[in-house]
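*Asks:* Fold the following, please.
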Amino acid sequence: MPSDAYGNYVDGTWTESDSGDTFELRNPADPDEVIGRFQYSTTADANAGVEAATAAQPGWAEVPAPERGDILKETAKRLEDRKEELTKTLSREEGKTLSEARPEVQRAIDIFYYYAQKTRDYRGTVKAASGTDSNLYTVQEPVGVAALITPWNYPIAIPAWKLAPALAAGNAVVLKPASQAPNVARKLFECLDEAGVPDGVANFVTGSGSEIGETIVQHDDVDAVSFTGSAEVGSHVYDSATDGKKRIQAEMGGKNPTVVMPSADVEQSVDIVGAGTFGVTGQACTACSRAIVHEAVAEEFRSGIVDYAENIDVGPGVEDPGMGPHVSESELQGTLEYIDVGKQEGATLEAGGGRPTGDEYADGYFVEPTVFSGVSPDMRIAREEIFGPVLSIIEVGSFEEAVEVANDVEYGLSASIVTDDHSEANRFVDEVEAGVVKVNEKTTGLELHVPFGGCKRSSSETFREQGEAAMDFYTISKTVYEGY
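*Replies:* You can find the predicted model right below:
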């Protein structure tokens, strides 16, 4: 392969696509810069990945779990050794600032260490038998072959939190990364290879979701499918997988609220909402896009969040500004279109609203942090996922109205409240319709050892990711009755 072309990883070998075609990956802060060329794979390549995984999986399942853990631990070490390289790679291809990319890489490292340890203490349970001279216990066995489809917005963390538990449990995998940001995931597979993962156990195939994703989801030898991405695509993946009687988990979009109550410290509220909205350029499924603010503090909050947005330094991620670019021109245009929708719907544009001016912004996919006030709950900008740094301020007159507005959308991924009232905090936890609920914290940011997932249109509501819940997805329980 040419030096600027990167291959698929199938059956332990880096290889060209069956078609010989490639696609270019460009820097979103400077689209004239080509980062590399990746395989525009075919159905044959996807099938080859599944066939390699199918052949390798029984042998991998027979490897003692602690030995599998040793390979995951070695992978974590190699990721750690390359942390700064991976940070810069992620920033150049996806647009995140270095300060955002670095903790994402660390998260991938931590995930591999975590599941390396889990191989030593996740096996099954012993129960009390009803009769004498008998044992009753369960064992966990791998599902088989898992198809993993990952998005571009967390291009190493999400592959890591799917790969590591799948491999720890004894499954073989085929991963299809998003075409907008495949390079850091490719380097993750380099680390797996160097750590000694057996040929065929972990496979990496790039290309079109409609061809590669569809092929691996529908393949007869695939037993489980894990998808993260948009609600539209996720719903299709869910239908395709369940038609084939496969185990499925799908985590999708969000329209995440932060409720601000009169008892809250408004300055703290501004920091929480600002970080949750404008961090990672708003390109997170858990990003805050609705500030549901009690009328008693609405004006003070509005003034504070406008000042917050206007003081964010926008620039190339590798220069570590306050906010980087969108990942692609299509994502940028989608955000700009929603800003136009907000104006047309009669919301008041308080900050941002367009592309930043200046020669340094002429070519990159940059957008200004944007704030709308005067937003009503029935407006599109208050109901539809934007996936950009756009905040809608919705005023309410009571806690009850705040919860009603928070729940009055199709999504239910992450929700937070800022309050010093213990009763309000606990009621919010009980009443809000979301899979992740936070009190006095931003909607973004997750711990790796607890379950993650949403409800309503945000999730298939089948299996959760992360923590031991991920191991549950990648294993099947066998109950053993033993008389002696």
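
*Asks:* Please count neighbours and contacts with C-alpha atoms only from this point.
*Replies:* Fine.

*Asks:* give me every residue that touches the residue lying closest to residue 280 once chain neighbours are set aside.
*Replies:* Using C-alpha to C-alpha, 6 or more residues apart in numbering and skipping the chain neighbours, the partner closest in space to residue 280 is residue 96 (5.9 Å). By C-alpha atoms under 8 Å, 6 or more residues apart in numbering, the contact list for residue 96 reads 90, 280-281, 317-318, 323-325.

*Asks:* Neighbour count and secondary structure added to the residues you listed, as CSV?
*Replies:* Converted to CSV, the contacts of residue 96 look like this (neighbours: other C-alpha atoms under 10 Å; DSSP: H, G, I helix; E, B strand; the rest coil):
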residue, neighbour count, secondary structure
90, 30, helix
280, 28, helix
281, 29, helix
317, 28, helix
318, 20, helix
323, 27, strand
324, 31, coil
325, 30, coil
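
*Asks:* What is the nearest of those to residue 197?
*Replies:* The closest of those to residue 197 turns out to be residue 90 (C-alpha to C-alpha; 23.5 Å).

*Asks:* Just to check, that closest one is in contact with residue 155?
*Replies:* Yes - with contacts counted by C-alpha atoms under 8 Å, residue 90 reaches residue 155, the gap being 7.4 Å.

*Asks:* what sits in contact with each of those two?
*Replies:* 181, 184.

*Asks:* ok, back up a step: which of the contacts of residue 96 sits closest to residue 149?
*Replies:* Nearest member of the contacts of residue 96 to residue 149, counting by C-alpha to C-alpha, is residue 90, at 18.0 Å.

*Asks:* ok now do that closest one, which residues does it touch?
*Replies:* 96, 101, 155-156, 181, 183-184.

*Asks:* can you rerun that using 7 Å?
*Replies:* 101, 184 (C-alpha atoms under 7 Å, 6 or more residues apart in numbering).

*Asks:* how close does residue 208 get to residue 92?
*Replies:* 21 Å (C-alpha to C-alpha, to the nearest Å).

*Asks:* Would you do the same for the sequence below? I want to compare the two.
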Amino acid sequence: MTTDKQVATYRNYINGEWVASSSNGVEASINPANHREIVGYVQKSNREDLAQAVAAAKQAQKKWKSLSGTARGDLLFKAADILEKRLDEIAETLTREMGKTLPEAKGETARGVAILRYYAGEGMRKIGDVIPSSDQEALMFTTRVPLGVVGVITPWNFPVAIPVWKIAPALIYGNTVVFKPAQEAAVTAAKVIECFHEAGLPGGVLNMVTGDGEEIGMGIVEHPDVAGITFTGSDRVGKLVGQAALARGAKYQLEMGGKNPVIVAEDADLDQAVEATISGGLRSTGQKCTATSRVIVASKVYDAFKEKLVAKVRQLKVGDGLQPDTWMGPCVSEKQLGTVLSYIDKGKAEGAALLCGGKRLDAPGLADGYFVEPTLFEEVKPDMVIAQEEIFGPVLALIKVDTLQEAIEIANDVRYGLSASIFTKDIGSILAFIQEIEAGLVRINAESAGVELQAPFGGMKQSSSHSREQGQAAIEFFTAVKTVFVKP
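*Replies:* Reported below is the predicted structural model:
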């Protein structure tokens, strides 16, 4: 690491060393709360850098997979301890680079620690089964083997948790990794990789290359020595990743967009539903794939719910995530701010009624950041753009319905199927929702956002490639089954 006017430059991590890109190009990572502040410089790498990283990972994989699961787990435990010791520093960097509030950043970093420890323990768990053979003299069993080199491509919205929940299982099951973080959060990613380096991970086992998505991201996908690709990002890019991986027979895993509904039934606890709608939809500035986007409310309680929701949203403090009284930070970039504002304009143009918010904030202290007011629309029709497309910002669309069945039909009437929640006290309504909702994550009387690390996570329809991440489900992607028949 070098410094230029007290701003650090973060290099690629290849074969256990921090190295500059062969292009010698760097790119500034900007604080979205104040675009005049540079958080750090990261490499603008090319395919030559990527080739070096893949070669290092391929060379290291044979020795890495030969280690016992316990030995690999010990290194993950060490990385977890180091990440925990550096939690405050890394969380502050996360807030400065991505914009979410410091308490959220600390929570995410703590989750990264827990994920590492969870997968470190996976090194002691079973990786196969004994199967009865029709030959009484034979022994037949299955075991699991690593894929080889795995490419990890991650977004900017969870720059600690998402990389860790992909890298940790990849490593514990014997794969080596080439990691491409989003440029908007590459400084935070580099600090996470430093924890693995300090833990003593052998050279080449984990490599990081930063750069443009088309250059480095697609370079990973197209590289013949990368056996598997795990990707989280937009559905548009995810489809390109899947098509390119399929074309050469590589295994791939895609987690993509969401247009997540919350249904508020007429018997719901309205205060609970309001709090969960705000938390699920507006925390992290709505920049979560599981964030609530559509609020489908029973007509009998619509006015009461709307009144409570608007009152609470108007009280939210928007500002720099490092300030202790800030509830919601900025959009991650000027580009993302522009996207959010364009969807707000589309909502107005289509005839939705703006209840509150809807403007960029440019008051003193905010003018240099990418801040937007938390925004509520009502009189939203299910076929409007703001009710169909992922916005990835703090925008909620209220839709009034007369029956639970109508609510479920509207909830399902999008191309996504990531998460969904309902607020009701009626067991019949709960069971109907569980049965009929088209979502991979179903939550009852809880916000749509969030999943526990030990549970499978993934979506239906256009939200994923129908695989699952996290928990013990991760072994299904990061390994292949080998069936063994032994006869004397």
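
*Asks:* Got a TM-score for the two of them?
*Replies:* Superposed pair, TM-score by TM-score structural alignment, normalised by the length of the first structure: 0.99. Supporting alignment: 483 aligned residues with a C-alpha RMSD of 0.9 Å.

*Asks:* hmm, which of the contacts of residue 96 of the first structure are common to the second structure?
*Replies:* Among these, the contacts conserved in the second structure (both residues aligned by TM-score structural alignment, their matches' C-alpha atoms under 8 Å) are 90, 280-281, 317, 323-325.

*Asks:* And the helices in the stretch 51-200 of the first structure?
*Replies:* In the stretch 51-200 of the first structure, the helices defined using DSSP state H, counting those that start in this stretch lie at 65-81, 83-94, 98-118, 157-168, 183-195.

*Asks:* out of the ones you listed, nearest to residue 263 of the first structure?
*Replies:* Of the helices of the stretch 51-200 of the first structure, nearest to residue 263 of the first structure by C-alpha to C-alpha is helix 98-118, at 30.9 Å.

*Asks:* how big's the offset between that closest one and the second structure?
*Replies:* Superposed on the second structure, helix 98-118 of the first structure shows a mean distance of 0.5 Å to its aligned residues (mean C-alpha distance after the TM-score superposition for the first structure).

*Asks:* that older thread, higher neighbour count, residue 208 and residue 92 of the first structure?
*Replies:* Taking other C-alpha atoms under 10 Å, residue 208 of the first structure and residue 92 do not tie; residue 92 has more neighbours (27 against 18).

*Asks:* any idea how far residue 59 of the second structure is from the alignment partner in the second structure of residue 415 of the first structure?
*Replies:* If you follow residue 415 of the first structure across to the second structure using TM-score structural alignment, you land on residue 420. Distance, residue 420 of the second structure to residue 59 of the second structure, by C-alpha to C-alpha: 43 Å.

*Asks:* Quick check: residue 250 of the first structure is in a helix.
*Replies:* No - looking at residue 250 of the first structure with DSSP: H, G, I helix; E, B strand; the rest coil, it is strand, so not inside a helix.

*Asks:* burial of it, as a residue count?
*Replies:* 27.

*Asks:* what's the corresponding residue of the second structure for it in contact with, if anything?
*Replies:* Correspondence of residue 250 of the first structure to the second structure, assessed by TM-score structural alignment: residue 254. By C-alpha under 7 Å, 6+ apart, the contact set of residue 254 of the second structure is 230-232, 238, 464-465.

*Asks:* do residue 283 of the second structure as well
*Replies:* With contacts defined as C-alpha under 7 Å, 6+ apart, residue 283 of the second structure is in contact with residue 328.

*Asks:* State the distance from the equivalent of it over in the first structure to residue 323 of the first structure.
*Replies:* Alignment note (TM-score structural alignment): residue 283 of the second structure maps to residue 279 of the first structure. Counting by C-alpha to C-alpha, the gap from residue 279 of the first structure to residue 323 of the first structure is 7 Å.

*Asks:* picking up where we left off before, of the contacts of residue 254 of the second structure - the most surrounded one?
*Replies:* Counting by other C-alpha under 10 Å, top hit in those: residue 231 with 28 neighbours.

*Asks:* Strands of the stretch 201-350 of the first structure, residue ranges please.
*Replies:* Per DSSP state E, counting those that start in this stretch, the stretch 201-350 of the first structure carries strands over the ranges 202-204, 224-228, 247-251, 256-260, 288-294, 348-351.

*Asks:* Could I get the full set of helices for the stretch 251-400 of the first structure?
*Replies:* Going by DSSP H, counting those that start in this stretch, the stretch 251-400 of the first structure shows helices at 266-278, 298-310, 329-345, 399-407.

*Asks:* buried residues in the longest strand anywhere in the second structure?
*Replies:* Counting by DSSP state E, the longest strand found in the second structure is strand 34-43. Under the neighbour-count criterion of 16 or more other C-alpha atoms under 10 Å, strand 34-43 of the second structure has 34-35, 37-43 buried.

*Asks:* Among those residues, which one lies nearest to residue 54 of the second structure?
*Replies:* For the buried residues of strand 34-43 of the second structure, the nearest to residue 54 of the second structure is residue 43 (16.9 Å; C-alpha to C-alpha).

*Asks:* what's the matching residue for that closest one over in the first structure?
*Replies:* By TM-score structural alignment, residue 43 of the second structure lines up with residue 39.

*Asks:* again, but for residue 170 of the second structure
*Replies:* With TM-score structural alignment as the criterion, the equivalent of residue 170 of the second structure in the first structure is residue 166.

*Asks:* For that match, which non-adjacent residue is spatially closest?
*Replies:* residue 474 (5.6 Å).

*Asks:* Could you pull up the residues touching that neighbour?
*Replies:* 142-143, 166, 169.

*Asks:* Just confirm residue 80 of the first structure contacts residue 109, I think it does.
*Replies:* Yes - shown here, residue 80 of the first structure and residue 109 form a contact pair, counting by C-alpha atoms under 7 Å, at 6.3 Å.

*Asks:* So those two - more neighbours on which side?
*Replies:* Higher neighbour count among residue 80 of the first structure and residue 109: residue 109, with 25 against 18, using other C-alpha under 10 Å.

*Asks:* Thank you kindly, that will do.
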